[in-house]
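>>> Build the 3D model from these lines:
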Amino acid sequence: MRFARAFVALGVVLLAAALVLVTMRLTTAGDTLAARATMPAGWLLIRPPYEVSALVIEGETVWAGGSDGLQPIDGATGRLLPLPEGAPHMRYVRGLLLDTAGNLWVAHASGVTVREPAGWRTLTEADGLPPPRYLSLLQDRDGAVWVGAETGAARLVDGRWRIYTTADGLARPSVDVIFQDRDGVLWFGASHPTEGGLTRHDGRTWQAIDAESVLPHASVNDIMQDAQGAIWVSTGYARRGGAARLFEGAWTSLTREDGLAGERVRSIFQDPLGRLWFASEYDGAAIRKEESWLLITPRQGLAGWEVKDSAIDSRGVLWLGTENGVSRVSELP
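Predicted structure coming up:
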């Protein structure tokens, strides 16, 4: 009898463990399939990866980078791909760049890793970079690669890194965002909550923008240029901020009172239909449709509440990296 009771107890334990495993499968790799049943037409939720700060398209592959490292995704199906052989382990990926030579650059907590024809290599302070962490990447139209770090920016020239700091003209030490506009002007944004700022560099002179007078908030999270040529700056921290627009020399702002989803604007991008998306930190994204706004949140199919980066592939498919997965959008709302 005692043996029978022990056997039953063991069975109960094994059954409970099996239920836990099934539940884990449904809420991790399986939650992608489960969510597909409730997705709007043309929307696909990809999870894992979870937190995604950066996206870049390489042919049929979408590279996603975030807290857990680097993840390649099949652009046609949304299925996860294995990492290439020899790829090092990376954490807290903040920036991705595919340069004109086809090299993949990855900015992460401990270095900048480059995939080249010869393999993978990681650059650090010992190679001439500023101290970590590494936050952003850009290849300018002269072909030079820029790296943004918590302590400045570095430009690769003739195989050597040239470091720029506040002593050279940066408004703030941290370089979370680097952007080059159509006139060739470089913009550097710092998103630190108390030491945020915006810098303009035309190749000769550095100009620290008076953030207090022209931006809704000094913390700069993203910079982009729309089809009309206007420069947009995403700003904010916690429950303060908005979007700033520079057009024909004049600055204007949008806030939640104007129709944005939330106070802090995390990123701004333009979809294949030409509409601007303003992504907040906590409240989803607001799409500007002429004089009206359309709000998109996880309730409407978005993977997470905060769109941190976006990319458009050769099919016109929109990829959105969030704090809780990736959305693949082939039919725009």
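>>> C-alpha only now, for contacts and for neighbours.
Noted.
>>> Mind jotting down where the helices sit in the stretch 151-300 of the chain?
Applying DSSP state H, counting those that start in this stretch to the stretch 151-300 of the chain gives helices spanning 211-214.
>>> Could you also give me the structure for this next sequence, so I can compare it with the first?
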Amino acid sequence: MKIKLNNKYIFCLCYTFLIAVTISCNKQNQFNQGKSESKTDGIRLKYTTGIHSILEDSRGNIWFGSYSEGVCLLHNGKLLYFTTENGLSQNQVRNIFEDKNSVIWFECGKGLSTYDGHKMSIYKERNYNAKNEWKLNDNDLWFKGNEIEAYNKLEGNPGVYQYDGKQLSFRTLPVKTKSGHENHYLISTNFVKSKNGTIWFGTYGAVIGYNGSDFKIIDDAFLGLSDKTGHLHTRAIMEDSKENLWIANNGIGVLKYDGKKVINFTEQQKLKKKEGNSLEKVFSIGEDNLGNVWFGTVGSGVWRYDGKSVKNFTKEDGVGSNHIWTIYKTKKGELWVGGANPSGVYRFNGVSFERIY
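Below you'll find the predicted structure:
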């Protein structure tokens, strides 16, 4: 039996085939920039310098930023690696954010890069014409200065970049550096937006809050610190569900600010000591779904505070890394920690930790 096909039917058939091929190619091209590696049981992130940042985006992808080896995308069971050869401005990825248009932003040691779902690009546009015109919008993203250290001539002073969804503008912080101390007010943490609307920035020498009209500066002078007590050296900040601001420091431990006064949590818990596991060198803070506050340290594993007491988790509890750069809560409520020495991502299972990437 012969089947006769008219020209219109043949055209529709060919057109449908071309659309399918085009969609398939476009989908593949989204990931051609990065070097891919299949994700199977037992495969691990190839990074050796540490997992510095983590983000689970709105598309269900997971991003892992390294200390000096670029960023990795986990997509549909595959690991795809991006470096300066694929559009990153620098291979240290300190923080990863997603804006309201689902564009992923990478705050690198130097500069910024974005991923629009198709390709990685260095974001070069900057506005320096309104350095002192501070204002707050609902969906702002905030980033460190453009340099690895200190600030450049166009910035002229320590400050932050504000992205309002349209342009990236530099805002000068209300501080002045002394000669030889240009890194003192360099942004050292991610930004934190508190429930009362205040935006907090962590710098090495101060934690600075802006509420839309006034600034709050928590520094050595405010805390009464000196050479004898040790100085502020901020490495992470977080606001918990009770609106306490936690400040992690490299040297003097953890500070807790309730909006009125600051206490040294490490001293309060008697965890300030020179030998053995202590809560002095803290580089990351997070909170789980139960309201427990977690601290990642250098050399002393991970600590959990349940509101009454603290508990230490070390290698014996599955935390294989000596240096915990980041603590992240997934959309499912899982608590992950990313570390170095050796590098890895570890998940808390309710009792102990297990490496997952």
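>>> Contact partners for Gly259 of structure 1?
By C-alpha atoms under 8 Å, 6 or more residues apart in numbering, Gly259 of structure 1 lies in contact with Ala286, Trp293.
>>> Buried ones in the host helix or strand of Met24 of structure 1, by neighbour count?
For Met24 of structure 1, the host element (DSSP states H and E) is helix 2-27. In terms of neighbour count (16 or more other C-alpha atoms under 10 Å), helix 2-27 of structure 1 has its buried residues at Thr27.
>>> following that helix, which helix or strand shows up next?
For helix 2-27 of structure 1, the following helix or strand on the C-terminal side (DSSP H and E) is helix 31-36.
>>> Name the residues that touch that following helix?
Here helix 31-36 of structure 1 makes contact (C-alpha under 8 Å, 6+ apart) with Arg25, Leu26, Trp43, Leu44, Leu45, Ile46, Arg47, Pro48.
>>> Chain neighbours aside, what residue packs nearest to the fifth one?
If you skip the residues right next to it in sequence, Leu45 of structure 1 has Ser327 as its closest partner in space, 4.9 Å away by C-alpha to C-alpha, 6 or more residues apart in numbering.
>>> and the spatially most central residue of structure 2, what element?
In structure 2, the centroid-proximal residue (C-alpha atoms, centre = their mean) is Asn95; its distance is 3.0 Å. Element membership of Asn95 of structure 2 [criterion: DSSP H and E] is strand 93-98.
>>> could you check the angle strand 93-98 makes with the helix or strand following that strand?
Taking DSSP H and E as the definition, the helix or strand that follows strand 93-98 of structure 2 towards the C-terminus is strand 104-108. Relative orientation of strand 104-108 of structure 2 and strand 93-98, computed by axes from the mean of the first three to the mean of the last three C-alpha atoms, to 10 degrees: 160 degrees.
>>> re the thing from before, could you provide the contacts of helix 31-36 of structure 1 in a markdown table, with additional columns for secondary structure and distance to Glu257 of structure 1?
Formatted as a markdown table, the contacts of helix 31-36 of structure 1 follow (DSSP: H, G, I helix; E, B strand; the rest coil; distance: C-alpha to C-alpha, whole Å):
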| residue | secondary structure | distance to Glu257 of structure 1 |
| --- | --- | --- |
| Arg25 | helix | 42 |
| Leu26 | helix | 39 |
| Trp43 | strand | 29 |
| Leu44 | strand | 31 |
| Leu45 | strand | 30 |
| Ile46 | strand | 32 |
| Arg47 | coil | 33 |
| Pro48 | coil | 35 |
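>>> Closest to Phe179 of structure 1 out of those?
If you rank those by distance to Phe179 of structure 1 using C-alpha to C-alpha, Ile46 comes first, at 27.8 Å.
>>> where does the residue nearest to that closest one when sequence neighbours are not counted land in three-state SS?
Sequence neighbours aside, Val326 is the residue nearest to Ile46 of structure 1 in space, at 5.0 Å (criterion: C-alpha to C-alpha, 6+ apart). Three-state call for Val326 of structure 1 (DSSP: H, G, I helix; E, B strand; the rest coil): strand.
>>> Might you report the residue contacts of the equivalent of Val326 of structure 1 over in structure 2?
Under the alignment (TM-score structural alignment), Val326 of structure 1 pairs with Gly344 in structure 2. Counting by C-alpha under 8 Å, 6+ apart, Gly344 of structure 2 touches Arg44, Leu45, Tyr47, Gly50, Ile51, Gly320, Ser321, Gly338, Arg355, Ile356, Tyr357.
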